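Participant: Sharing a model that was predicted from the sequence below.
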Amino acid sequence: MSKLSPADLERYIFSRTGADNDDLLVGAGYGEDAAAVAIDGSTMVVNTDPISLAAERIGTLGVAIASNDVAACGGVPEWLVSTILLPEPDVELLDDITAQLDAEARRLGITIIGGHTETVVGLSQPLLSLTCLGETDRYVPTSGAAPGDAVLCTKAAGIEATAVLATDFRAELDEAGVDTDTVDRAVAFFDDISVLPEAAVLAPAATAMHDPTEGGVLNGLVELACASAVHVDVDADAVPVRSETRTLCAAMGVDPLRVLGSGALLATVPGDEAQSAVAALDAEGVDATVVATVDEPTDATEAGVTYDGQHYTGGVRDEMYDLWE
């Protein structure tokens, strides 16, 4: 499982969007987290996201991930539509999923307004598709980064992956010799996946924001750089990674920067505002690190990201997927 290339997205998705509408402010585009629609003097931000592989906390993750995309565009997530597809009629499984959806939505102040539930022949595990909606008075795109901007990463890389590893792969971690206390601390990372607090702080000043999910922080940076037509040179040592993440990722043989990245928020701000942005986040109890500076592309470094000696101009495959295969 991996994301389509930018070329395939443009050919098969972005060029086939139905009728034109003057109220559509921002539609489908590479790296963009959500669409923006003008409604009665305000801007409605709309996102939809599927989730299937994180079996233990699929409902909790689903709400956080869908609402993160709205928040990453400067929106305040308010409403959620939930589609639940089950491999077979299973009331206990449905009970678990809807309890998780309800609890996380309540925690984040989001109302579930409807959806659809059914069983689907051929599914081997539950599949959720969640649509989140909210409003904003300042839409922040993924594509707004400019040369000279500072690139911020909140919290750390691989937060979502760490939590999923600690639950879905606990037996494998035990076999690899990871101690129980470390795994237990990693499970608590589910509480850190929402980026609503930091998005609210950064939205007034950010030139771009992006929610890294599949492919991790590295893929999120690639999407932001390519959408903005800029170059970002990333030093792996500059990107914050928690000790639990390093331990679990090392045990499972994956790169913390190339695994499920929800929990971090990537943002660009004018270079002279970087330290004040970090201070404002710190005042709200959110860690943030300046991880790079946005550069103008050159003939030698086209739009994209340079990381560990390699230049990326397209999607980065998430290394977590190999663990499920």
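Facilitator: Structure received. Numbering: from 1, shown residues only.
Participant: use CA for all of it now, contacts and neighbours both
Facilitator: OK.
Participant: Okay, strands next: where are they in this structure?
Facilitator: 24-26, 35-39, 42-51, 76-86, 111-119, 127-136, 150-154, 208-210, 231-234, 266-269, 288-295, 304-307, 310-312 (DSSP state E).
Participant: Asp255: which of those is closest?
Facilitator: If you check each of the strands of the chain against Asp255 by C-alpha to C-alpha, strand 304-307 wins as the nearest, at 12.5 Å.
Participant: buried set for that closest one?
Facilitator: For strand 304-307, the neighbour count (16 or more other C-alpha atoms under 10 Å) marks 304-306 as buried.
Participant: So what touches it?
Facilitator: 221-223, 225-226, 229-236, 311-314 (C-alpha atoms under 8 Å, 6 or more residues apart in numbering).
Participant: now that strand: how far from the chain's centre is it?
Facilitator: Strand 304-307 sits 19 Å away from the centroid of its parent chain (C-alpha atoms, centre = their mean, to the nearest Å).
Participant: now stretch 288-299
Facilitator: Averaging C-alpha positions (C-alpha atoms, centre = their mean) puts stretch 288-299 20 Å from its chain's average.
Participant: Could you pull out the buried residues of it?
Facilitator: 288-295, 297.
Participant: adding another structure so you can compare the two:
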Amino acid sequence: MTGKLDRATLSDLVLSRTGAANRDLLAGPAFGEDAAAIRVGSETLVVSTDPISLAAERIGQLAVAVASNDVAACGGRPEFLLCTVLLPSGDPSLLDTITGQLDAESRRLGLAIAGGHTEVVAGLDRPLCSLTCFGVADRYVPTGGASPGDRILLTKGAGVEATGVIATDFRDRLDLPAAIIDRATTAFDDLSIMPEAAVLAPVATAMHDPTEGGVLEGLIEMALTSGTTLDIDRGAVHVREETRAVCDAVGVDPLRVLGSGALLAAVGEDDAENVLAALADEGIDAVEIGRVVAGEACVDLDGERVTEPIRDDVYALWDDL
């Protein structure tokens, strides 16, 4: 089944097998934590790697955003990328499209492509991009740092990435006005969380960028890693008009679909208003969607308690192809 491994398998077969111990590894492999922190001299290097294989039309652009977002969400300043591109054929036009997207998005975000690997692989039916991003952090911010009393903030809104993916990869299923579809496609240009992460990193107790499973899965991972209850008001979660339209058209929940482009953050109660004001000053939409309370590790979504990771609704669309 497409998607992340279940927690038991991840724990038994991945997280228990992490090689030799090293005292300079400040934050290593763990459920819900998307980047490592490594001490290099007096600095903290933040490193993350992520693959993209399903969003065919904008795979290069998405790959850059997803990899750099993981570093930014941990308080790092993304600077360098390593790009692995695996191709189903030697078609030069496909490689031209992907590397063109990698180059353009990296230039737009100020990232240098430092190296990588490219080859044709037998058995693939679509290209795969796996990018590793590096950046230095003044202050490493984990997913699991939230504590009771914190406020939960969300930037931009739910399902930003899914909005663009549905509008391109599944355009033929959308019985919607062309203007809405075109506006939905522009979501690809709004996937970086680097600006909001820079504002939030100095004060946030936890940050997480929701990818697979969307905002709801991102909240679940924050709750499980921090061992707290996240009391969330669904009505407070912003959903853009075009996001609502494309999600309704294919029958998926905006809170349970690919969420890159948004940033979830826990901040102290005394910091919430100032941070929201600072984000507004930078032209970044952000809302408070709930609070952290003591209790079972779960998300309480308007009385519905979610205690286990969920599967992204968008994957069912690809399964039907």
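Facilitator: All right, it came through fine. Not measured: the values here are computed from a predicted model.
Participant: Superposed, what's their TM-score?
Facilitator: Superposed pair, TM-score by TM-score structural alignment, normalised by the length of structure 2: 0.98. Supporting alignment: 318 aligned residues with a C-alpha RMSD of 0.8 Å.
Participant: which one of the buried residues of strand 304-307 of structure 1 sits closest to Ala7 of structure 1?
Facilitator: Nearest to Ala7 of structure 1 among the buried residues of strand 304-307 of structure 1 is Gly304, at 14.5 Å by C-alpha to C-alpha.
Participant: What lines up with that closest one in structure 2?
Facilitator: Under the alignment (TM-score structural alignment), Gly304 of structure 1 maps onto Cys298 of structure 2.
Participant: go on, Gly144 of structure 1?
Facilitator: By TM-score structural alignment, Gly144 of structure 1 lines up with Gly145 in structure 2.
Participant: So its match is in contact with Thr205, correct?
Facilitator: Yes. With contact defined as C-alpha atoms under 8 Å, Gly145 of structure 2 reaches Thr205; the gap is 5.2 Å.
Participant: Between those two, which contacts overlap?
Facilitator: With C-alpha under 8 Å, 6+ apart as the test, Gly145 of structure 2 and Thr205 both reach Ala266.
Participant: any idea how far the nearest residue to Ala137 of structure 2 once chain neighbours are set aside lies from Gly135 of structure 2?
Facilitator: Spatial nearest neighbour of Ala137 of structure 2, chain neighbours left out: Gly76 (4.0 Å); criterion: C-alpha to C-alpha, 6 or more residues apart in numbering. Separation of Gly76 of structure 2 from Gly135 of structure 2 (C-alpha to C-alpha, to the nearest Å) stands at 5 Å.
Participant: Compare the two (neighbour count), which wins?
Facilitator: A count of neighbours by other C-alpha atoms under 10 Å puts Gly76 above the other of Gly76 of structure 2 and Gly135, at 29 against 22.
Participant: Kindly reformat the buried residues of strand 304-307 of structure 1 as a markdown table containing distance to Asp96 of structure 1.
Facilitator: A markdown table is the format used below for these (distance: C-alpha to C-alpha, whole Å):
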| residue | distance to Asp96 of structure 1 |
| --- | --- |
| Gly304 | 41 |
| Val305 | 40 |
| Thr306 | 42 |
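Participant: circling back: need the contact list for the match of Gly144 of structure 1.
Facilitator: Taking C-alpha under 8 Å, 6+ apart as the test, what Gly145 of structure 2 contacts is 205-206, 225-226, 266.
Participant: with the residues you listed in mind, which one is nearest to Ser68 of structure 2?
Facilitator: Ala206 (17.3 Å).
Participant: Pull the contacting residues for that closest one.
Facilitator: 141-146, 222, 265-267.
Participant: Among those residues, name the ones in helices.
Facilitator: The helices, defined by DSSP state H, take in Met222 from the contacts of Ala206 of structure 2.
Participant: Weed out the non-buried ones from the contacts of Ala206 of structure 2.
Facilitator: Buried subset of these (neighbour count, 16+ other C-alpha under 10 Å): 141-146, 222, 265-267.
Participant: between those, which is nearest Ala167 of structure 2?
Facilitator: The closest of the buried ones among the contacts of Ala206 of structure 2, once distances to Ala167 of structure 2 are taken by C-alpha to C-alpha, is Ala265, at 27.6 Å.
Participant: That closest one and Arg256 of structure 2, how far apart?
Facilitator: 18 Å.
Participant: got it, and Ile181 of structure 2?
Facilitator: With C-alpha to C-alpha as the criterion, Ile181 of structure 2 and Arg256 of structure 2 are 20 Å apart.
Participant: ok, back up a step: kindly reformat the buried residues of stretch 288-299 of structure 1 as CSV and extend each row with distance to Leu53 of structure 1.
Facilitator: Shown next, in CSV, are the buried residues of stretch 288-299 of structure 1 (distance: C-alpha to C-alpha, whole Å):
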residue, distance to Leu53 of structure 1
Ala288, 28
Thr289, 30
Val290, 31
Val291, 29
Ala292, 31
Thr293, 34
Val294, 34
Asp295, 36
Pro297, 36
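Participant: Find the nearest non-adjacent residue to the equivalent of Leu216 of structure 2 over in structure 1, please.
Facilitator: Across the two structures, Leu216 of structure 2 finds its equivalent in Leu218 of structure 1, going by TM-score structural alignment. Excluding the flanking residues, the one nearest Leu218 of structure 1 by C-alpha to C-alpha, 6+ apart is Leu257, at 5.4 Å.
Participant: What's that neighbour aligned with over in structure 2?
Facilitator: By TM-score structural alignment, Leu257 of structure 1 lines up with Leu255.
Participant: Contact partners for its match?
Facilitator: Contacts of Leu255 of structure 2 (C-alpha under 8 Å, 6+ apart): 158-159, 213-216.
Participant: could those be laid out in CSV, adding distance to Ala55 of structure 2 and neighbour count?
Facilitator: Listed next are these as CSV, based on distance: C-alpha to C-alpha, whole Å; neighbours: other C-alpha atoms under 10 Å:
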residue, distance to Ala55 of structure 2, neighbour count
Ala158, 18, 30
Gly159, 14, 31
Gly213, 15, 27
Gly214, 15, 29
Val215, 19, 29
Leu216, 21, 27
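Participant: what ranges do the helices span in the stretch 101-250 of structure 1?
Facilitator: 159-168, 170-175, 180-187, 196-202, 216-228, 243-252 (DSSP state H, counting those that start in this stretch).
Participant: who wins for proximity to Val26 of structure 1 among those helices?
Facilitator: With C-alpha to C-alpha as the yardstick, what comes closest out of the helices of the stretch 101-250 of structure 1 is helix 216-228 (13.0 Å).
Participant: How many neighbouring residues does Gly115 of structure 2 have?
Facilitator: With other C-alpha under 10 Å as criterion, Gly115 of structure 2 counts 11.
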